[in-house]
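Novice: next input, structure requested:
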Amino acid sequence: MILVTAATGQLGKLTIKALLEAGTEPSRIIAGVRNPEKAQGLKALGVQVRPLDYSQPETIKSALQGVERLLLISGTNFGQRVQEHQNVIEAAKKADVKLLAYTSILNAGEMMLAGEHKGTEAVLKASGVPYVLLRNGWYNENYLSSIQQAAATGKVFGAAGEGRISSAARSEYAEAAAQVLLTDGHENQTYELGGSNNFTLAELAAEIAHQTGKEVSYHNLPAQEYEALLVQFGLPAGYAHALADSDTGIARGELFTERDDLTRLIGHATTPISETVRQALEVVPQS
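Specialist: Predicted coordinates for the structure are as follows:
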């Protein structure tokens, strides 16, 4: 039995899709969800749906009954994630789970978003549960709104300097998770997962210019100015701070990798950012 947590989230749903496309019997898949009412589509596929809330250990214990392999998708309750993840890890140990895969962040560096991932990794390694660290890089989809905005304004904003980004499509990280859950030989491994291609934000601006036929430039800002601009655009202050901090991490090389772990796991090259630009521009009226 395979349990996928946060199964109604984007990565969770894509992982279950990848498991099914790999030929996994739906009855072998358990979708752990906070709100089962939102999982009717998964239930219709024959997937088992069980309540699972990271902050409620009793739901975790029930959801893990009969589970041998577990994908712990990192939570979104920032500031409390290490404790919530620890609740799952401790329950997995008691349930004798044979493999726990955790979605961490590429390189687990110094950016603010990496802190709770590093804390969770330490808890998992100390637990004695056989683990796999899936250190996911940025999703191509993270740039959809920036691409669309740049097509309209001719400007890409950021604080990433000349830092390179090894991103891939979200579905490709889901494919990798599914492969780890379905195959052997991954125990106590750390995979640095990044795309086959990489780019700077200046190169992203150039690609948008190429595909639109318009002048598009990258404006590199100090982190504080970029954060203030994001707030001006309407983002919550905490989210704006995290994005600006992440860009400074990109400038330090924290979201770049030369390792081919992702392509080896999924067996094909990843989606280049140029394809994501094309998809984003399909829904933007071109003048």
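
Novice: switch to C-alpha atoms for all contacts and neighbour counts from now on
Specialist: Will do.

Novice: which strands and helices lie in contact with the helix or strand encompassing residue 82?
Specialist: Following DSSP states H and E, one finds residue 82 within helix 81-94. With contacts defined as 3 or more CA pairs under 8 Å, 6 or more residues apart in numbering; DSSP states H and E, helix 81-94 has these neighbours: helix 57-63, helix 114-127.

Novice: what would those helices look like in TSV with distance to residue 106 and mean neighbour count?
Specialist: Formatted as TSV, these follow (distance: least, CA to CA, whole Å; neighbours: other CA atoms under 10 Å):
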stretch	distance to residue 106	mean neighbour count
helix 57-63	27	18
helix 114-127	9	18
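
Novice: possible to save those helices as JSON lines with distance to residue 167?
Specialist: Compiled in JSON lines, these are given as follows (distance: least, CA to CA, whole Å):
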{"stretch": "helix 57-63", "distance to residue 167": "32"}
{"stretch": "helix 114-127", "distance to residue 167": "16"}
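
Novice: let's compare: structure for the following, please.
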Amino acid sequence: MSIVVTGATGHLGRLVIAELLARGVAPAGIAAAVRDTGKAADLAASGVELRVADYDRPETLKAAFAAGDRVLLVSGNEVGRRIPQHAAAIDAAAEAGVALLAYTGVLGGPAADFVLADEHKATEEHILASGLPYVFLRNGWYTEVYTANLPAVLEHGAVIGNAGDGRLASAARADYAAAAAVVLTGEGHENRAYELSGDTSWSFPDYAAVIAELSGREVAYHDVSPEERQEILTGVGVPADFAAVLVDVDQAIGRGLLAGTSGELARLIGRPTTPLRETVAAELAALQG
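Specialist: Predicted coordinates for the structure are as follows:
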């Protein structure tokens, strides 16, 4: 039996594996499921088993899972293609007879009415139909989704969105990775759904103010219409379809759908979630070299 982490060379997957190792799981008891083993040479060097798992090549998935494995299915990053990709992985896991399938979905689950949630909801339905013991890790937003854009924010002195004064309760990727590790190594989580989010919600005006304070620069939030935001995003090269998804997410934030602070993430990991300010400070320090 192994703990299998799909998407293991991605941001979240790597953090999950690091957390498992920190919790005392032997490297030989962890399998990193990846498309390209060349990108996982460091994981192999640490003693972690590598398994090829390409969502677009179902034949590779048959060898990615084994009876008794506890699997973390990290959602794919190809919006618009994830339903068949995830279905192929779920079917392979069911055929193999894995002991547990944990899935990184989206905060709100069936109640999430924005476009980006549709594929997650369909994936949860497929998991339920598979009959596998499951855990739904309904992750809220990663703070790093926003701090990754700090260079552009600092260059223009502006955070731009169409969420109005809507709030979101984000947390650091490491927080969500820790929650996944708890579920994969613990007991009593089967057939449960966890609504995971940060302890405190914040608005984009709050975010701009934190950046301004910590950077010493003038930064303000500019709220624009959905149509204006779409034009801005496509103007900097974001494909129109994906730009529409981002605009839709901000509208969901404006409706309060990502503001929930259930406390479940902090309870799972046994500590407070990482504050917005801390993640912004870390990214600014990294930018300064």
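
Novice: pull the distance from the next helix or strand after the helix holding residue 82 of structure 1 to the chain's centre.
Specialist: Sequence order places strand 99-105 as the next helix or strand after helix 81-94 of structure 1, per DSSP H and E. Computed by CA atoms, centre = their mean, to the nearest Å, the chain-centroid distance of strand 99-105 of structure 1 equals 11 Å.

Novice: give me the mean deviation of strand 99-105 of structure 1 from structure 2.
Specialist: Compared with structure 2 after fitting, strand 99-105 of structure 1 deviates on average by 0.5 Å (mean CA distance after the TM-score superposition for structure 1).

Novice: contacts for that strand?
Specialist: 68-74, 92, 114, 117-118, 121, 129-137, 177, 180-181, 187 (CA atoms under 8 Å, 6 or more residues apart in numbering).

Novice: next step: those residues restricted to helices.
Specialist: Using DSSP state H, the subset of the contacts of strand 99-105 of structure 1 located in helices is 92, 114, 117-118, 121, 177, 180-181.

Novice: of the residues you listed, closest to residue 13 of structure 1?
Specialist: residue 177 (11.7 Å; CA to CA).

Novice: ok, the closest one to residue 146 of structure 1 distance?
Specialist: Computed as CA to CA, to the nearest Å, the residue 177 of structure 1 to residue 146 of structure 1 distance reads 27 Å.

Novice: what about the helices in structure 1?
Specialist: 10-21, 40-44, 57-63, 81-94, 114-127, 144-153, 170-182, 201-212, 223-232, 237-251, 261-266, 273-281.

Novice: dump those to a markdown table, plus distance to residue 107 of structure 1.
Specialist: Shown next, in a markdown table, are those (distance: least, CA to CA, whole Å):
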| stretch | distance to residue 107 of structure 1 |
| --- | --- |
| helix 10-21 | 19 |
| helix 40-44 | 32 |
| helix 57-63 | 29 |
| helix 81-94 | 18 |
| helix 114-127 | 9 |
| helix 144-153 | 23 |
| helix 170-182 | 15 |
| helix 201-212 | 19 |
| helix 223-232 | 21 |
| helix 237-251 | 11 |
| helix 261-266 | 12 |
| helix 273-281 | 20 |
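
Novice: what's the closest of those helices to residue 163 of structure 1?
Specialist: The nearest among the helices of structure 1, by CA to CA, is helix 237-251 at 4.1 Å.

Novice: tell me what angle that closest one forms with helix 223-232.
Specialist: On the basis of axes from the mean of the first three to the mean of the last three CA atoms, to 10 degrees, helix 237-251 of structure 1 is oriented at 140 degrees to helix 223-232.

Novice: which residues are contacting stretch 126-135 of structure 2?
Specialist: Contacts to stretch 126-135 of structure 2, defined as CA under 8 Å, 6+ apart, come from residues 87, 90-91, 94, 98-103, 183, 189-194.

Novice: starting at the chain centroid, how far to it?
Specialist: In terms of CA atoms, centre = their mean, the centre of stretch 126-135 of structure 2 is found 20 Å from the chain centre.

Novice: start to end distance for that stretch?
Specialist: This stretch, stretch 126-135 of structure 2, spans 13 Å end to end (CA to CA).
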